[in-house]
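**Q** Pasting the sequence and the predicted coordinates here, then a few questions.
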Amino acid sequence: MARKKFLLVVTIIMSLFLLVGCSDDNDDDNLSTNDKGILQVQVSIPNEAEDIARVEVDVKDGTKLISANDTEVIEDNKAIVALDDMTINTDYTVEVRAINNDEYVIFHGEQDNVKLLTKDEINDFNINLKKAEAKYVFYMIGDGMGANQRELGESLLQVIEGDSTARLTMNTGEFTTRSADLPITDSAAGTALATGSKTNNGMIAELPNGTELKTLVEAAKEEGMATGIMTTTRINHATPAVFAAHNDSRHNYNDIAVDYLDSGVDFFAGGGYRYFIPQGTTYLGRNLDSEREDGWNLIDTFEDEGYITFLSEEESEDFIDYLPAAGDKVFATFTNYGLPYDINRQNLSLASEYREELLNIQTPSIAEITQKAIELLSQDEDGFFMMVEGGRIDHVAHGNDIAGTAYDTIAFDKAVEKAYEFY
């Protein structure tokens, strides 16, 4: 049975935003005015066009493309797209394509019912838009992933599936990622992704002057939403950190780990347990590496705060078998560093970065982690916000490992697929 809910999926460097609103019908023809406002494009889809998944709308001035948007279909075979603050100074045409669930165009035509909303209509539109806020938000970040990595991953996917038409699930677009102080960003400047404000390379959810910035996770908590942060690298690495911590340096890993205790995040999963346990920790008969020198066992503190914890590679299977219950909180760190590159995770005999006694242990994939987060966080009636990072795409690409880059890109795409399956 289909769920009645709104879903927002954001993929970074890729981005897909779902915007849904309602407004009164209009019969106006093409509009000619110099006013500014919200341009409403209301398109009528033929009744015979069934199983519509989305509508793509191109607004054109002659042959010049002014704007391209897509929206989910609303009632009575109609869809609405809002284009903010446009100056209408000529007659526009609207080209419409209706796409079904199999990604086939089932309607293609031109329509001209375009109007500029009045002030009252804008207010009505904003009210309806607010009612349609996303209940479930996936913020998906492929660290170090650009067009080349995606093309490489898709090529490998076609070979694996024996299908030259196979495509990655992620729908992609591009935007600038420079930081406040340099044209080339680093992961910590993902602060812009988490807060909407650019900062200097290396800073975690703070402006260059040290002012702390509210993150999307913090904003979601204020709205009563459940929250989750998961990554294939260290859980306190720069990108996950900018969503749940504040620090002047991404390299203060121990301090960032402590910040997580106060974050209120409901679900953490990734690597990097060495920043959460004291020196000399022995677990399940094995000595675990540690970077802490203050004797603080943060895993014990998380448990005192009501978290169910999964520590080290040996608890990977327990995590996969875990059945989340409403109200649970989870903190999972499976490795001392990042999770293994996915080519190594799938082919344990290649996992030379792990000690010999761990070669038979397969840690969870980012898709499995995402699925477990969905199972838990979706039980919150207020919805959820989760940040999912394919963090080791960047690391494996630094090593000029083409095969590893392709595998990690596909692994991240499978996590994106989990979001779509949930919707």
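**A** That came through, no problem.
**Q** Please make it C-alpha for all contacts and neighbour counts, starting now.
**A** OK.
**Q** which stretches of the stretch 1-150 of the chain form helices?
**A** In the stretch 1-150 of the chain, the helices defined using DSSP state H, counting those that start in this stretch lie at 119-131, 147-161.
**Q** try this one next to it:
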Amino acid sequence: MRGLTPALVVMLASLTVAASPFHAKRFRKKHLEDQSYWNQLAQRELARAMNLKNNYNVARNVILFLGDGMSIPTLTASRIYKGQLQGQGGEEGALSFETFPHVGLSKTYNVDKQVSDSASTATAYLTGVKTKYKTIGVDGSVVYKDCASVNDENKIYSIVKWAQEAGKRTGVVTSTRVTHATPAATYAHVADRDWECDGAISPEDKERCPHVLDIARQLVEEEPGMSINVVMGGGYQNFDAGADGTPTDPLDTQWGSCQRNDSRDLVRLWKEKKTDANVNWEFVRSRTALRNVDTKDTEFLLGLFANGHMPYEYEKRDNNLDVPTLAEMTETAIKLLSQEPKGFFMLVEGGRIDHAHHDTVAHRALDEAVAMDRAVEKAVQMTNQEDTLIVVTADHAHTMSISGYPSRGQEIIGLAAIGDDGLPYTTLMYANGPGYNYSVMPGTHQVMRPNITEDEVISWDYTQLAAVPKDSETHGGDDVAIYALGPMAHLFHSLHEQNYIAHAMAYASCIGTNLDHCSGSSTQAASISGIILSLLAALCWRY
């Protein structure tokens, strides 16, 4: 575009946009959306609201779905994206959990930051206590990176431990490393979220704080980690000092900076501990192996499907990888955990929504959100809302926005319109990140944006434009949504502090504190109904 006059730039940009196959796509409405249509639609919605009744049952099971970085704009864009994958306009549809009857908002700030990270937020919604930036499983008295500040008094325990103490099974499923911030908050206590393996802890800190184990060791060697029944995700290199970084498949390149150097093989130790405890266990590293797990005869399952983070869902599809989807991991976990009549607690994280946003690759972020939506659908199908509370939320927001007055049904990952500079821009953009890409016209002080085409913007690798240069896009400080279905779902009803989520889930399932409302008859009835539902579920899965 350099050396071209502004008028010629406008003309060329207009021709590019007009010729784009995206702009030839228009949403075709199947019916006339006149006043009668909208009035009838509103009346149906009003009737559903008037007929809504609160469910005061005890939640035998609780499933928390966490979309990492799943901001409200991400939800809106993903809803449209999902509809457009199905050949619809998209705006009129919904993600499965957006039809849940109860909705609230969560404030995501932490003890020392307006805009938080995934470690501090995970600590809040899993332990019920807000804490400092980048710390896990400890309260706000701990100093970031100071291992000596961690002690038994300031460690805080998650709802996973509360559920285990009540005799329930527990599970953690993620598309990230199982030692990453979100899953780690179910079992670990560290002053630095990056201490995923011993290689990330300095020699000085190891000598100063021998009582503080790395996150992977805490999962295998300490409670409540060693008693979690199902753990599935990536991060194999954090458990095996013998892992040399060789990918198990061409796309297994997400190794990260942490590798064991203490000669430990924690996977072998996990197997030995389970064998010594005389429990049935399975360790799997592929989708094929996962499908062969006998969930009726397995008490503990460890699945590590990648050396680092698991591949994106589109990579699994496009390359026919032997790696399970988030929905498939969720399905297997529910089957195994449901064998316990007292019920279970499970965390399922769609973790790579966040990673795609940090790279300002919106297409991947939306696809990961839709993948988590499929996992939620699977969980709803496999459980009963009379005894299972399902909560869907996010830990924090991102800086992606939806803008530009695009037409109804316009492709959400495509172009929005023409700017005043005569150049097209995308509907989805970021406030900061690696997508910053501007130049100055020769001989002037006029800033020029690149001329983008539709073929570029709809690819899996396209980096959205950003206003401020950053190697990695930052989180956003927005409130995030909470959706709930099942017993006590109405407890999520307004604007909440993020740490409230753990307390509400525990109250609903009669674990942890606040047990005054839990009569013996109600919990016994929940246990009996759980046995019946488990038997019925087993018959359904078998036949």
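**A** Received it, and whenever you're ready, just let me know what you need. As the structure is a prediction and not an experimental result, all values here were calculated from the model.
**Q** among the helices of the stretch 1-150 of the first structure, which is the most enclosed?
**A** helix 147-161 (a mean of 17; mean count of other C-alpha atoms under 10 Å).
**Q** Mind reading off the mean deviation between that one and the second structure?
**A** For helix 147-161 of the first structure, the mean deviation from the second structure after alignment is 1.0 Å (mean C-alpha distance after the TM-score superposition for the first structure).
**Q** Which part of the second structure matches that helix?
**A** Counting by TM-score structural alignment, helix 147-161 of the first structure pairs with residues 72-86 of the second structure.
**Q** what distance separates that stretch from the centre of its chain?
**A** Distance of stretch 72-86 of the second structure from the chain centroid (C-alpha atoms, centre = their mean, to the nearest Å) equals 16 Å.
**Q** still on that earlier bit, can I get the helices of the stretch 1-150 of the first structure in JSON lines including distance to residue 415 of the first structure?
**A** As requested, these are arranged in JSON lines below (distance: least, C-alpha to C-alpha, whole Å):
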{"stretch": "helix 119-131", "distance to residue 415 of the first structure": "28"}
{"stretch": "helix 147-161", "distance to residue 415 of the first structure": "14"}
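**Q** Figure out which of those is closest to residue 393 of the first structure.
**A** Shortest distance between residue 393 of the first structure and the helices of the stretch 1-150 of the first structure, using C-alpha to C-alpha, is found for helix 147-161: 8.3 Å.
**Q** same for that closest one, what does it pack against?
**A** helix 402-422 (3 or more C-alpha pairs under 8 Å, 6 or more residues apart in numbering; DSSP states H and E).
**Q** what angle do the helix it packs on and helix 147-161 make?
**A** 80 degrees (axes from the mean of the first three to the mean of the last three C-alpha atoms, to 10 degrees).
**Q** ok, which stretches of the stretch 201-350 of the first structure are helices?
**A** Using DSSP H, counting those that start in this stretch, helices in the stretch 201-350 of the first structure cover 216-222, 238-244, 253-261, 298-304, 316-321, 342-346.
**Q** tell me which residues of the fourth one are tucked away?
**A** In this case it means helix 298-304 of the first structure. Within helix 298-304 of the first structure, the residues that qualify as buried are 298-299, 302, counting by 16 or more other C-alpha atoms under 10 Å.
**Q** That helix corresponds to what range in the second structure?
**A** Helix 298-304 of the first structure maps onto residues 266-272 of the second structure, going by TM-score structural alignment.
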